[in-house]
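Q: Test case, fold it:
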Amino acid sequence: MLDIADDLHRWVEEGRDFAVATVVSVGGSAPRGPGAALAVDGAGTVIGSVSGGCVEGAVYDLCVQALQDGEATVEEFGYSDEDAFAVGLTCGGTIEVLVTPVAADAPDRAVFAAALSAAVRGGTVALARVFKGPPELLGRPLLADPTAYEGTLGGHPELDRTAAGESRALLAAGRTGEFVVSESGTRCGSAVTVLVESSVPPPRMIVFGAVDFAAALVRAGKFLGYHVTVCDARPVFATRARFPEADDIVVEWPHRYLRDTTTDRRTVLCVLTHDAKFDVPLLAAALRLPVAFVGAMGSRRTHEDRNRRLREVGVTEDELAALHSPIGLDLGARTPEETALSIAAEIVAARQGGTGLPLTGSRTPIHHDGPGGTRQGTDSATTTEGAQAWPTRHRPVQKPPVRK
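A: I've put the predicted structure just below:
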C-alpha cells in the first residue's frame, strides 16, 4: 500500500474510510509484484492497481465488501483452464491479494496513518502485515524504523519483536518481501506469513561527466525513480542550465566527490567522461565500493586502454569484472537519447536479473524475481535476502555480441 501513499495519506487527512488491496505474493508470470496496491474509499473512488487491469473489477468488489463487513481477507487469482472467461490473470500467473479495511475509527488507523505519513515524507520505514495465519491477525499492522517499532501483529510480543527484526533486515536492503514465523515463534498456536513493505528514500544515480549524453541519462534516471546527481570538474559544463532535471549538480573532481559523498548498495555510478585523467582514479575508487552498478562509457579501444591503466594502479581482475564497460546494451544506439535508453536498459536488467536478450524466441521468464533469493533465518523466520539491495555487481548482464 505504500506505493500509493500520497493518495492514501490524503484520504487519511480527510478522514475517509477506505479499504486497500495489496499484492502479497505472486507466482509465475504476473504483471505487478508484492506491494502493488489498489484502494477504494467509502464513496467508491478507486486508486492504484494490482494487476494492470486483469482482475481489478473483482478486487474492487472485495474492497467494497471489506468496507461493509470490516473484515480483512486474502484472495488468490489465477488463470482458469476450464473457463477462459473467468476472472483471472490472462498472463498465466497467480497473485495473492490481502484486502484490509481502514475505517476512520479503526484501532489500527493510527499505525497506518504513521506509515503513510512517513512514506510521503521520504522516511525510512517498513510496514509489516500478516497475510497467512489466524483470521484475527490478518492485516494487522506493525510499523518499524531502524531503531523502534509501533503497533502489533496481534499475537504475542515475541511475534512483534521477530517481525520488527525481520522488517529491519528488509528495510536495510530497501526491499519488499515476506517472512514466515513458525508456530513456536508466534506463541499464538499457528504459523504466520508476513508481508513487509519498505519505504526508503530513492536510490542514487551519480552521472560523472557533464556531456550531452549525460543530459539524456539524467532524464532516464529520473524516469526510473533515481535521485540523480551530475558531477564534473569543469564549471563551464556542470551548470543548471544544461541539466535542469538533475537533483544535484556538483563541480568537483569526480574521485574526490565519490570519496566524500554517501553511497549504498542501491547506488548506480555512470562514468561518461571517457578521459583517463578522470576515469582512472574515479573507477579505481568506485570498483571497491559496495554499490549496485558501475558502468563506464567509451569505445572498445578506450575500454582496453582504461583497463590497462586500472591494472597499473592496482585494480584486481575480480574488481574489473564488476565494471560494465562499454556501458549499455547493444541497441544500435547513436543519439544521446538512444544511448541513455541503452544504459537505462542495462541498469534495469542488472537490477532485475534479466539477460538483456530479446524476449522473442526466448524461454526465459518475462517477469524475473531478481537476482536475490531467500535465506533461512537463525530463528524460525524465512525472509528475502537482506544483505543485498539488488544485484551483486559480479553477475554482469549477458550482452549480445557487439560488432567492432
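
Q: contacts and neighbour counts: CA atoms only from here.
A: Fine.

Q: Now stretch 179-196: buried residues?
A: Buried residues in stretch 179-196, counted by 16 or more other Cα atoms under 10 Å: 179-182, 185-186, 188, 191-196.

Q: now the helices: where do they sit in the stretch 201-350 of the chain?
A: For the stretch 201-350 of the chain, the helices defined by DSSP state H, counting those that start in this stretch cover 212-223, 254-260, 276-286, 300-312, 317-321, 336-352.

Q: ok, and what's touching the fifth one?
A: Read that as helix 317-321. When contacts are taken as Cα atoms under 8 Å, 6 or more residues apart in numbering, the neighbours of helix 317-321 outside the stretch itself are Leu287, Arg288, Asn307, Arg311, His394.

Q: Flag every buried residue along that helix.
A: Counting neighbours by 16+ other Cα under 10 Å, helix 317-321 gives Glu319, Leu320 as buried.

Q: Now show me the structure for the sequence below, then we'll compare the two:
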Amino acid sequence: MRELGTALRSWAADGVGVVRVLERHGFGTVESGQLLAGTASGAVAGLLYRGALDVSARPLVAAAAAAPQTREAHVAEPDALAAGLACAGGATLLGHPLPAAQADALGAALEAGSPAALVSAADGAAALVLTGPDLSARTGGLGSAELDDAAARAAAGLLRRGATATERVPAGDVELLVDLWVPVPSVLVVGAGAIGEALAAQAGLLGWGVRSASTVDEATAAVADFSDADVLVLLDHAPAFDATLVAGLRGRGFIGALGSRRTQAARRERLLAAGVTEDELARLHGPVGLDLGARSPAETAVSIVAQVVAARSGRGGSALAGSEHRIGG
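A: Here you go, the predicted model:
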C-alpha cells in the first residue's frame, strides 16, 4: 500500500482514476481494501484480487479518471486458481475519479502507513478521504455535511475494529462504499519463553510486526503509545507489570495477559485496587486466547492470534459452520 500511496501522490495533479470492489461473490477468502489506481494515459498501481480481474479492471482505471462507471467482472475457476484465489467468482467494480486533493491526502496516508479511509457514494459521484490516527482529517466531500458526518461515523466505527475493511453503509437514501486501511498489526510480547517465541513465529506468518520488552518501564512506554492496531501479550506474571496493564486498559489496542484463572483473579484485584474501573477491566483479555484445547506453545500462539483476529473483526470466534456471518470477512 505504501507504493500505491507514492504513486497516488505523484499522479494527483494529472488526474487519477480508482477502481474499487462494490460487490463480489465467490473467490473464497479475500482481503478487504482492494484498490487499483491509475491515470488516463495508462499508468497503473495497486492490485485487485491478485490480478485476476485485470482484464476488466485495468481499462476501467483509465476510463474512471474522467467519469464514474461500474463494470461486471467474472473469473473462471482455472484463472482464479492460477492467480492464487480459492475458487471462481465475480465482482461489480466501481471506477471513479479521485480529485487531486483527495488523491494526495490518501496517498500521503498510505505512504506513511497511517489510517486512511476512502468513502464515496455507490455511484462514485463524489469522494471523501479521511486520514489521521482517528480519521479526523477530512479532504473532499460527498455533497452535504450530513453525508460527510455519516461517512466519518461509519469509518470511525470500522477503525475501532483495528483492521482494514470494505463495507457498504446506508446513509439515509444513499448507500456509501467505505474502504478503510489501517496499519498492519504489531504485537508487543512482554516476557520470555517458548510461548513468546511461538507468538513471534505465528505473527510473522501473518505478516504482523513483532517486538519484545523485558522491563516494566520499556513495556509501559510502548503500550502508552499504542494505536488501535497494536497488540499486547503479557507473558510475565510479576505484579510489577500491572503498571503496563493499567496503561493499556486506559489506552488503545488489544490487551491480553497469559495466566491461570487464579493468576487472573489476583491480577484483577490488584488492578481494581490501583483504580482501574470495571469498564476498563472489561478490555482485558485474560487468560488471553480462544478455547481451542491448545497444549503446546505453538498451539497456544495460534489460539492467541485467533482471538486477536476475531476481536479486530468484531466476531466471537465461533465455528464457521454455526455462523451466519459472511465467510471470508
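
Q: what's the TM between chain one and chain two?
A: Their TM-score after superposition, calculated using TM-score structural alignment, normalised by the length of the second structure, is reported as 0.69; 309 aligned residues with a Cα RMSD of 4.4 Å.

Q: Need the buried ones from the contacts of helix 317-321 of the first structure selected in ChimeraX.
A: Filtering those down to the buried ones (16+ other Cα under 10 Å) takes a single ChimeraX command:
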select :287,307
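
Q: out of the contacts of helix 317-321 of the first structure, who's nearest Val87 of the first structure?
A: Distance ranking of the contacts of helix 317-321 of the first structure against Val87 of the first structure, using Cα to Cα, places His394 first at 42.0 Å.

Q: Going by the alignment, that closest one corresponds to which residue in the second structure?
A: Structural correspondence for His394 of the first structure with respect to the second structure (TM-score structural alignment): none, the position is unaligned.

Q: for stretch 218-237 of the second structure, which positions count as buried?
A: By neighbour count with 16+ other Cα under 10 Å, stretch 218-237 of the second structure contains the buried residues 219-220, 222-224, 226-237.

Q: Give me the subset of these lying in strands.
A: Of the positions in these, Asp230, Val231, Leu232, Val233, Leu234 sit in strands, assigned by DSSP state E.

Q: mind putting the residues you listed in TSV, distance to Leu22 of the second structure included?
A: Formatted as TSV, the entries for those read as follows, by distance: Cα to Cα, whole Å:
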residue	distance to Leu22 of the second structure
Asp230	29
Val231	31
Leu232	35
Val233	36
Leu234	40
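
Q: Which of these sits closest to Leu110 of the second structure?
A: Distances from Leu110 of the second structure to those, taken by Cα to Cα, are shortest for Asp230, at 17.5 Å.

Q: Among the helices of the stretch 201-350 of the first structure, which comes closest to His368 of the first structure?
A: Counting by Cα to Cα, and looking across all of the helices of the stretch 201-350 of the first structure, nearest comes helix 336-352 at 6.2 Å.

Q: Now do that closest one against helix 212-223, angle only.
A: Orientation check (axes from the mean of the first three to the mean of the last three Cα atoms, to 10 degrees): helix 336-352 of the first structure against helix 212-223 gives 50 degrees.

Q: What range does the next helix or strand after helix 336-352 of the first structure cover in the second structure?
A: Past helix 336-352 of the first structure, further along toward the C-terminus, the next helix or strand under DSSP states H and E is strand 374-376. Alignment note (TM-score structural alignment): strand 374-376 of the first structure is unmatched in the second structure.

Q: Thanks a lot, catch you later.
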